[in-house]
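Asker: let me see the structure of the following:
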Amino acid sequence: MSPASASIRQRLLALGEPCAAQPAADWQGDIALPAELERFYREVGPLDCTLESAGNPFFLPSLARLWQRQAGYRWHGISGERLSGWQDDWLVVADQGADPFILETGSGRILFDLHGGRGWDPAPCFDDLWQMAASLACFGEVWSGAGEDILLDDCSVAPRYRQQLVGELQPILGSRQRAEDLADEFGW
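Answerer: Purely as a prediction, here's the structure:
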C-alpha cells in the first residue's frame, strides 16, 4: 500500500468511516474497471463513507455499489436508457447531495459539476482519486473537530475553521489559492 493510500485510509477510519480492501471482483460495471480505481479500492477501500461538511455531506461509495451510483448520470434511473451528454470515460466516484465527483478515466482527473442543469459541463477539481479522498477527508476532519461552534448565527462557517481547513488543504492541493477556491466551492 502506498503511503498516500495508508494516510487517507487512516484519516477515514479516524472519522469512524469504514474502509477495507475491496477486490476487483466487487465491481459490477458493464465496462472494464479502470486500473487506478481498482488500486484505490484495494488500498484505500472506502465502504460507503459519509463525510460531514457545510451543506450536504460528501459520500464515497463502496466498489460493489459504485456502478449502480451511475444511475441518473450515465443512464436513466428508471428506464435504464443511456443519457446523452454523459461521456463514456466518466464515472461518478463520489458526490455531495447528488452533485457528482467524476473520474475522467482517460486522464485520471476528478471533475465536479452541479446536477439539475441543462447538461453536463464538469470542471477539473482534483488531480486524482487520492487528492480527492484526502481533501474530502480534510473537510470531514475539520467539521467533526470543530463541534457546535463551527457555524455562525447566519449559518456560515466561522472564519477560524475556514482558515484551518484552507491551511490543511494547502499541502494536499499544492497551493493556497487552490485551497481557498475549494473552500469557496463547498460553502466554507
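
Asker: C-alpha from now on. contacts and neighbour counts both.
Answerer: Noted.

Asker: in three-state terms, label Ala137 for me.
Answerer: Following DSSP: H, G, I helix; E, B strand; the rest coil, we place Ala137 in the helix state.

Asker: which ones are touching it?
Answerer: By CA atoms under 8 Å, 6 or more residues apart in numbering, the residues touching Ala137 are 8, 11-12, 51.

Asker: out of those residues, what pair is the most spread apart?
Answerer: Within the contacts of Ala137, Ile8 and Leu51 form the most distant pair, 12.9 Å apart (CA to CA).

Asker: follow-up on the earlier one: select from the contacts of Ala137 every entry located in helices.
Answerer: 8, 11-12 (DSSP state H).

Asker: count the residues that sit near Leu151.
Answerer: Neighbour count of Leu151, defined by other CA atoms under 10 Å: 17.

Asker: typed the wrong thing, it's Leu15
Answerer: 18.

Asker: now Arg82
Answerer: So Arg82, with other CA under 10 Å, has 14 neighbours.

Asker: contacts only, for the residue nearest to it when sequence neighbours are not counted.
Answerer: Excluding the flanking residues, the one nearest Arg82 by CA to CA, 6 or more residues apart in numbering is Trp75, at 4.1 Å. Applying CA under 8 Å, 6+ apart to Trp75 gives the contacts 81-83.

Asker: from Gly167, how far off is Trp75?
Answerer: For Trp75, the distance to Gly167 equals 39 Å [CA to CA, to the nearest Å].

Asker: one more, please, to line up against the first structure:
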Amino acid sequence: MNIKDYIELIGSFTKADFGFQGGGGSLYSKLQQEGNVIFPEEFQEYIVSYAPAHSQFFECVGNPLDLYSAGRLSWLMNGYNYNPVENKPISHWDKTWFLFADEGADPIIVDLAEGGRHSTVYRAMHGAGEWDFRPIADSIGQFLLCASALHHALTGIVDDDVIIDDESGFNLNDRSASWLFPFFRQYADKYYKDWLVSFDNS
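Answerer: Below is the predicted model:
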C-alpha cells in the first residue's frame, strides 16, 4: 500500500478531519536545501501532499500523540537537537533523524539516512539518558493508519467507559476492542503489541 491508500482507508472508518493536505513543494524544497539531503520518496510525498495543515492530536493511552503541522517541520528541533535556553546544539542527536511527531515529548522520527521507497517510523523514550529508537511502523502510511485507528477506537465508537480498569485488568471495552484488535492484526502486522501493549485484553 502507498500513503494515498492508507489515507483513503483512514477515511473509510472515521469522519474526523485530520487535515492531511500537505505543505507543498516549496516547503519540501526549503527543508531539502537547508538539510542538504534527499528525503526518502515516501516522506517527501508526505511533506508535499499529506502533512496536516494544523498540528493534530491523536488520543492514546496516556499522553496524546502530536502530529506536527507542515509549518512546524524544521531542522531546528527544540529540546531534541537544540537547546533554546542555552542557545546551542544538543549532542547525541543524529543529524539524519527528522522529528515529525511526539507522544508526551517522546520523539517520533524517520531516519533520512535509510534508503528505499518507504520510511520506517521510530519512537524513543525522552529523558532516558540516551536515545534508543525502536521501529513502530514500516512506513509513514502505516504509522498514520495506526494512530488514526487507535484514536477512533478511543473516541469514536462508544461515548463513555472506553477503558475498563478493574479486577480483570486494564482493558479496552468490548465494542472498541472487537473493532480495533482485528483491524490491527491486519494492518499493524509485527507492530501489533507496540501499539496495544497497554491493554491486557489485546
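
Asker: so which of the contacts of Ala137 of the first structure persist in the second structure?
Answerer: When you map those onto the second structure and apply both residues aligned by TM-score structural alignment, their matches' CA atoms under 8 Å, the shared contacts are Leu51.

Asker: what's the closest of the contacts of Ala137 of the first structure to Trp67 of the first structure?
Answerer: Leu51 (20.4 Å).

Asker: residue in the second structure matching the closest one?
Answerer: Alignment note (TM-score structural alignment): Leu51 of the first structure maps to Phe58 of the second structure.

Asker: got it, and Ala137 of the first structure?
Answerer: Checking TM-score structural alignment: Ala137 of the first structure goes with Ser148.

Asker: roughly how far apart are that match and Ile7 of the second structure?
Answerer: Distance, Ser148 of the second structure to Ile7 of the second structure, by CA to CA: 10 Å.

Asker: now do Asp160 of the second structure
Answerer: As for Asp160 of the second structure, its distance to Ile7 of the second structure is 27 Å (criterion: CA to CA).

Asker: who's more crowded, these two?
Answerer: Set Asp160 of the second structure next to Ile7 and count neighbours by other CA under 10 Å: Ile7 wins out with 18 against 9.

Asker: please verify my assumption that that one contacts Phe143.
Answerer: No. Counting by CA atoms under 8 Å, Ile7 of the second structure does not reach Phe143; the two are 10.7 Å apart.

Asker: the second structure: strands as residue ranges?
Answerer: Applying DSSP state E to the second structure gives strands spanning 56-58, 65-67, 82-83, 88-89, 97-103, 106-111, 121-123, 134-137, 163-166, 169-172.

Asker: out of the ones you listed, nearest to Phe199 of the second structure?
Answerer: strand 169-172 (5.0 Å).

Asker: flag every buried residue along that closest one.
Answerer: Buried residues in strand 169-172 of the second structure, counted by 16 or more other CA atoms under 10 Å: 171-172.

Asker: what packs against that strand?
Answerer: On a contact count with 3 or more CA pairs under 8 Å, 6 or more residues apart in numbering; DSSP states H and E, strand 169-172 of the second structure meets strand 163-166.

Asker: to which residue of the second structure is Leu114 of the first structure aligned?
Answerer: Superposed on the second structure with TM-score structural alignment, Leu114 of the first structure falls opposite Met125.

Asker: residues contacting its match?
Answerer: Counted by CA under 8 Å, 6+ apart, Met125 of the second structure has contacts 106-107, 131-133.

Asker: which of these tops the neighbour count?
Answerer: Going by other CA under 10 Å, Pro107 tops those with 22 neighbours.

Asker: that one reaches Phe98, doesn't it?
Answerer: No. Judged on CA under 8 Å, Pro107 of the second structure makes no contact with Phe98 at a distance of 9.5 Å.

Asker: circling back: make a markdown table out of the contacts of Met125 of the second structure and add distance to Ser178 of the second structure.
Answerer: Compiled in a markdown table, the contacts of Met125 of the second structure are given as follows (distance: CA to CA, whole Å):
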| residue | distance to Ser178 of the second structure |
| --- | --- |
| Asp106 | 29 |
| Pro107 | 30 |
| Trp131 | 35 |
| Asp132 | 33 |
| Phe133 | 31 |
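
Asker: closest to Gln32 of the second structure among these?
Answerer: Nearest to Gln32 of the second structure, judged by CA to CA, of the contacts of Met125 of the second structure is Pro107 at 20.9 Å.

Asker: now which residue in the first structure aligns to that closest one?
Answerer: Counting by TM-score structural alignment, Pro107 of the second structure lines up with Pro100 in the first structure.

Asker: that match and Ser156 of the first structure, how far apart?
Answerer: From Pro100 of the first structure across to Ser156 of the first structure, the span is 23 Å (CA to CA).

Asker: likewise for Arg178 of the first structure?
Answerer: Computed as CA to CA, the Arg178 of the first structure to Ser156 of the first structure distance reads 20 Å.

Asker: could you pull up the contacting residues of Tyr46 of the second structure?
Answerer: Contact analysis of Tyr46 of the second structure by CA under 8 Å, 6+ apart lists 3, 22, 140.
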